[in-house]
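Q: A predicted structure for the sequence below; I have some questions about it.
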Amino acid sequence: MNAQDVDLEVDALGLLCPLPVLRLRKRMEGAAPGAVVRLLADDPAAHVDVPHFCAEAGHGFLGAEGTTFLVRKRGG
C-alpha cells in the first residue's frame, strides 16, 4: 500500500503493550469509516494485539510488515 493510500498514521514506536493498541484506538475515533490507518509499533506483542483488537472491534486488519501495521476502520 502506498503512502497516499493511508489516511492516518499512528506512531507508537517505543511503547509497550497495551499502549500501542490504546493509542491506535484513540486516534481511530476521529477517523472516517473505511479510513486506512498505518500503525508504527515495535513492541513484539503488537503482532498479536493488533489483529486481536481489529477482530474484537470489527476493523479490518490489512496486514503487518516489520513494525508497520495497516488497519481499515469499520464501516467503510
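A: All right, it came through fine. Numbers count the residues shown, from 1 in each chain.
Q: contacts and neighbour counts: CA atoms only from here.
A: Will do.
Q: Would you mind identifying the next helix or strand past the longest helix along the chain?
A: The residue-count maximum for a helix in the chain (DSSP state H) belongs to helix 46-57. Sequence order places strand 60-65 as the next helix or strand after helix 46-57, per DSSP states H and E.
Q: orientation of that following strand relative to helix 46-57 in degrees?
A: 180 degrees (axes from the mean of the first three to the mean of the last three Cα atoms, to 10 degrees).
Q: which helices and strands does whichever helix or strand comes after strand 60-65 pack with?
A: Downstream of strand 60-65, the first helix or strand assigned by DSSP H and E is strand 68-72. For strand 68-72, the elements it packs on are strand 36-40, strand 60-65, judged by 3 or more Cα pairs under 8 Å, 6 or more residues apart in numbering; DSSP states H and E.
Q: Presented hereafter is structure B, for comparison with structure A:
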Amino acid sequence: MSADQPTPDAPGSETAEPIARSLDVRGLKCPLPVLKARKAIAQVEIGALLEVLVTDPAAMLDFRHYARQSGHELVSAEEGEVLRFVLRRTA
C-alpha cells in the first residue's frame, strides 16, 4: 500500500465504514506523522475516515492529543509493531 492513497477498509479492521484515505508514515518520527495526518485529513470530506500507519511509539500519545486539540474523532488506535489510527474528520 502506498502512502496517501484511497484504500478499502483493511481486513480485520475495527471500523465498519470504508476508509477514505490511507496514510503510510512508517519510519517517520514525531512530530512528522501528526503533521502529515493533519494535512491529509484536510483533503477528505467531513465525516470521512483517514487511516494512518505509524511506527513511532510516541504517536500513541501524539494522535490522542491531536484528536482532542483538533476536534476530529479518534475512531480507533491499535497498538502493535505498526500503530494504526483511524480518524474521522469533523470539520
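A: Right, received. Where do you want to start? What you see is a predicted model; the values in this text were computed from it and never measured.
Q: Report the TM-score for the pair.
A: Scored against TM-score structural alignment, normalised by the length of structure 1, the superposed chains reach a TM-score of 0.90; 74 aligned residues with a Cα RMSD of 1.4 Å.
Q: sorry, back to before: and the longest helix of structure 1, what other elements does it pack with?
A: helix 19-28, strand 60-65.
Q: can you count the residues close to the spatially closest residue to Gly71 of structure 2 that is not a sequence neighbour?
A: Nearest residue to Gly71 of structure 2, sequence neighbours excluded (Cα to Cα, 6 or more residues apart in numbering): Thr90, at 6.8 Å. Applying other Cα atoms under 10 Å, we find 14 other residues in the vicinity of Thr90 of structure 2.
Q: Is Thr90 of structure 2 in contact with Leu74, as I believe?
A: No - at 10.3 Å, Thr90 of structure 2 does not count as touching Leu74 under the criterion of Cα atoms under 8 Å.
Q: Tell me the counterpart of the residue nearest to Gly71 of structure 2 in structure 1.
A: Aligned counterpart of Thr90 of structure 2 in structure 1: Arg74 (TM-score structural alignment).
Q: That match contacts Gly58, doesn't it?
A: Yes - the pair Arg74 of structure 1 and Gly58 passes the contact test of Cα under 8 Å, sitting 5.8 Å apart.
Q: Aligned to Cys30 of structure 2, what sits in structure 1?
A: Counting by TM-score structural alignment, Cys30 of structure 2 lines up with Cys17 in structure 1.
Q: Verify the stated contact: its match with His47.
A: No - the pair Cys17 of structure 1 / His47 is not scored as a contact, 10.7 Å apart, by Cα under 8 Å.
Q: So which of those two has more stuff around it?
A: His47 (18 against 13).
Q: what sits up against stretch 67-76 of structure 1?
A: Around stretch 67-76 of structure 1, the neighbours that count as contacts under Cα atoms under 8 Å, 6 or more residues apart in numbering are 28, 31-42, 50, 54, 58-64.
Q: So which bits of that stretch are buried?
A: Residues of stretch 67-76 of structure 1 classed as buried: Thr68, Phe69, Leu70, Val71, Arg72, Lys73 (neighbour count, 16 or more other Cα atoms under 10 Å).
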